[in-house]
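Visitor: Build the 3D model from these lines:
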Amino acid sequence: MYTDWNNHLHLLAASGLCIVYVAWRANLLRRLPLPLRHVPGPLIAKLTGNWLLFIELAGKRTTTVHALHGKYGPVVCIAPNELSFNTIDAVETIYASHHSEFRKAPWYANMTRGGVFNMRDPAEHRQRRKLLNHAFSQQSVNEMEPHIHKHVRKLVMAIEKRRKDGPVDARHWFRMFAFDVAGESFLGKPFGGLDCDEAPGYVADLDSAFIVWDLQGRFPILTWLLRQSPSKKLQHFFTADDRIYEYGADAFKDYLQRYGRSPQRKDLLTKLIRKEDGDGGLTDEQISGEISNLTFAATDTAAIALTYMFWELAQHPELQDKLREELRKIPLPPASGIPDHKELVNLPS
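Guide: So this is what the prediction gives:
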């Protein structure tokens, strides 16, 4: 019975595609007000963005969009109001320019609980960035070096310890490294990801939160109904973001208790904290939210970049030799045994 019904579904889907194709060939769909109909891309993308949802649920969005770029070129229509760019020239125009007027997609309004990441209005976003940018100056980042060096040593030890027993999941350890550095930088303490084989519970909450935000944006009523479920597993899943922000708030309070509002400690959070008698800047509540956002924003981006960089190096032994040759010429600080950033920044490679 199930097999017959499954066959019927496939037949209906195929029939629907045929109808769409015939209508397109007959010029019927081309007369519809589809603003991106002239941009290269699959026919279904001109009509609906929901087709990509099923691709995402199957975990194949990245490979699918990559394949579309291989077929259609550097700019591809993937939804009636959405384009995908695969060209370096577009990065500066869309993302890097401080005067960019491109708005973030509506999806971002459902991501996080406020803060710079979900501000879609360019003017509002620029104003919040002004209050955060000084924390990311080159001097501030360089002052974090002693803390980062500590975790670099831990990362090397964790990998060396496990590679004797066979292949190592490099992505996991790069993620734990980025995770602990983010915690050290924004919360004043690491999560302990490099100290054990299992990822901390915060990581599972982080992964769940992104799914919850996506569901909330696409299916708000369904998400609300699921949140009312008496199932403890469902309740735990749908409250993942609660725990993320609770952890950030508790970590911020703990930081203030340990270091005060004028801490001698050098980290990125130091630059954001308002003095007792100061005015302007971010409130404690805003800082707490931003550091929670920054912690998970920094983790996967850095981990993915490190994973693919080392994967690329693994394919090119000649690049490894070149890097080693350059690094051997750099004096190593006796305290850490790790090159300083100022020594690395001007290397040819």
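Visitor: can we go C-alpha only for contacts and neighbour counts from here?
Guide: Noted.
Visitor: With adjacent residues omitted, what lies nearest to Thr93?
Guide: Spatially, and ignoring its direct neighbours in sequence, Thr93 is nearest to Ser100 (6.7 Å; CA to CA, 6 or more residues apart in numbering).
Visitor: ok, now which ones touch the one you found?
Guide: Shown in contact with Ser100 (CA atoms under 8 Å, 6 or more residues apart in numbering): Thr93, Ile94, Pro122.
Visitor: JSON lines please, covering the residues you listed and showing neighbour count and secondary structure.
Guide: As requested, the contacts of Ser100 are exported to JSON lines (neighbours: other CA atoms under 10 Å; DSSP: H, G, I helix; E, B strand; the rest coil):
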{"residue": "Thr93", "neighbour count": "14", "secondary structure": "helix"}
{"residue": "Ile94", "neighbour count": "16", "secondary structure": "helix"}
{"residue": "Pro122", "neighbour count": "16", "secondary structure": "helix"}
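Visitor: quick one: which of those is nearest to Glu326?
Guide: Thr93 (34.2 Å; CA to CA).
Visitor: That closest one and Ala135: what is the separation?
Guide: Counting by CA to CA, to the nearest Å, the gap from Thr93 to Ala135 is 24 Å.
Visitor: Proceed likewise with the subsequent sequence, for comparison:
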Amino acid sequence: MALLSLLIGAVTLGIIHHYLLQPLYFSPLSRIPGPTIYALTKWRLAWEDWCGRRTRTIHKLHEQYGPVVRIGPNEVHFNSLSALRTIYGPGSGFGRTDFYWMFDVYGKQNLFTFHSSQDHGDRKKLLANAYSKSNVIRGPVAEMVSERIQDYLSLIEDKKGEPDEIFSSLHYYSLDSITNFLYGPSSGGTEAMKGNQTHRALLGDILDPARRRLSWFAVHCPAFTKWLYTRIGLLGRVVAPLLPMRKPATYTGIRAHALKAMQDCKTEAKSGALSGNTIIGRLFKAVSAGMADLNDLEIASEVADHFLAGIDTTSDTLMFLIWALSLPENHHFQHRLIAEAQKIPQSSLDIHGAPTVEAADRLPFLDAVIKETLRLYAPLPASEPRQSSVDTTIDDYEIPAGTVVCMAPYSLHRNAEVFPEPWKFDPDRWLGEPEQVAEMKKWWWAFSSGGRMCIGMHLALAEMTLVPTVYRKYKTRIAPSSSGLATGITSRFEIFADDTYERVEEHTCNIEFVRN
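Guide: The predicted structure is shown next:
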């Protein structure tokens, strides 16, 4: 009996040390400020994830505790330029965590999910030129974007003055743009804007609100989630009610389309008919030339990842931009954008009489509007986790190897000392004093930074040529059915919208287009 009591006592002491004393007193992270409950268990923050409050909760913690906050037993959140340079700057030794594994496609890693900087860099070398600004703003890519813009204008014309639900129509625009860029028109390029219902249906699982629950389970219970979704037969039917999202799970349609597109492109590559201007064409060419050792699934995974990344981000930004300009209090910004777009000289218009991508790239007020939209309504506003394999120091705090460190555009973009009235949509802030603008640009993190900076940035900005093209012809205003509502998007576990509004319409934004 005495031996059993000693054993129970030892186990109890071990539990107390591991779960209470170690995180609160003996861990190097114990010096970092933050709520005690967050330091004791990861499930406190997981609850915020479940409730869709994570990013806003962390922002409030920064306001309370400062630029360094402990948000878990092994997780720290930062909000400073020095941390930004250390964690995400060029040559950083911080790699991506296993959080990104859920973005692997067909069981293969890709540019977005590689932990190793070496693996990421090797893959990026194959594609960087295709995404370069010089390649995107003129030539075949710019011409493709211009054609997609004309398709979007046709959608507006088809409404015959009735309001357009632009969340859907802008998703069709970004879908058609990214697939034609990646695969070309004959082997994977979509025609959602031209009414192809099969292609439009690819967006179905993006709209499913259960996507947020699936993301939560994939992050916090990855092994259990994988087990649930791999059950078949009788057991599969038994566990079906437990699935966070009914089968087929999120992105299934998109990934099936991407896999078939890869197979079609492979056939074209063998016959010599595959265009070298497409992303998949470049990858097949690199393999055949001995420049890369990639199998078919690795090629499919890489391109499918770009496919997924290129849909929501661009369309959500465009939606927020048009919504913000359509608010009555922002009509004066809209009028200035219309005036700027209408002053574009004839020599800078394409064959349709619309601004070229290169001309749009030179518009200063458009640039200010885009920057402000991405500041206030970043399509990926939440934390971007990283880990280092060695001990390091960030903002004077010792960070042991293996600690998860994060920063978020949401908090960086709402620093009131850098962005006065941070909740206000004000493009003019980007046209102010050069010193102030230079400081804001340091904190502006819409496309990440360093070696992991968004490879598709220039393509996304090229697709913004839609904005001056639309406003040369139309004024926009909020349709009565959406009056008083903020438009919202899904990002991971959360709905993001304009936080000054109490009521949010997720995945819906009705806009009236009125001819100038």
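Visitor: related to what we said a few turns ago, what about the second structure, which of the contacts of Ser100 of the first structure hold up?
Guide: Retained in the second structure by both residues aligned by TM-score structural alignment, their matches' CA atoms under 8 Å are the following of those: Thr93, Ile94.
Visitor: a markdown table for the contacts of Ser100 of the first structure, including distance to Ser185 of the first structure?
Guide: A markdown table is the format used below for these (distance: CA to CA, whole Å):
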| residue | distance to Ser185 of the first structure |
| --- | --- |
| Thr93 | 30 |
| Ile94 | 28 |
| Pro122 | 27 |
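Visitor: rewinding a little: and the residue nearest to Thr93 of the first structure? What does it align with in the second structure?
Guide: Correspondence of Ser100 of the first structure to the second structure, assessed by TM-score structural alignment: Ser92.
Visitor: helix/strand/coil for that match?
Guide: Of the three states, Ser92 of the second structure takes coil under DSSP: H, G, I helix; E, B strand; the rest coil.
Visitor: Over to Arg123 of the second structure?
Guide: Per three-state DSSP, Arg123 of the second structure ends up helix.
Visitor: For it, which residues are in contact?
Guide: Neighbours of Arg123 of the second structure in contact, by CA under 8 Å, 6+ apart: Asn110, Leu111.
Visitor: And it, how close does it get to Ser275 of the second structure?
Guide: Separation of Arg123 of the second structure from Ser275 of the second structure (CA to CA): 20 Å.
Visitor: and the host helix or strand of Arg171 of the first structure, which residues are buried?
Guide: Arg171 of the first structure is part of helix 170-186, with elements assigned from DSSP states H and E. Residues of helix 170-186 of the first structure classed as buried: 171-186 (neighbour count, 16 or more other CA atoms under 10 Å).
Visitor: so where in the second structure does it end up aligned?
Guide: Using TM-score structural alignment, helix 170-186 of the first structure pairs with 166-182 in the second structure.
Visitor: That stretch against the first structure, how far on average?
Guide: On superposition with the first structure, the mean distance recorded for stretch 166-182 of the second structure (mean CA distance after the TM-score superposition for the first structure) is 2.0 Å.
Visitor: Relative to the whole chain's centre, how far out is that stretch?
Guide: Here stretch 166-182 of the second structure shows a centroid-to-chain-centroid distance of 15 Å under the convention CA atoms, centre = their mean, to the nearest Å.
Visitor: which other residues reach it?
Guide: Under CA under 8 Å, 6+ apart, the answer for stretch 166-182 of the second structure is 141, 144-145, 148-149, 151-152, 155, 185, 188-193, 200, 203, 278-280, 303, 306-307, 310-312, 314-316, 318-319, 463, 507-511.
Visitor: Likewise for stretch 304-319 of the first structure?
Guide: By CA under 8 Å, 6+ apart, stretch 304-319 of the first structure touches Ala170, Arg171, Phe174, Arg175, Gln320.
Visitor: Thanks a lot, see you next time.
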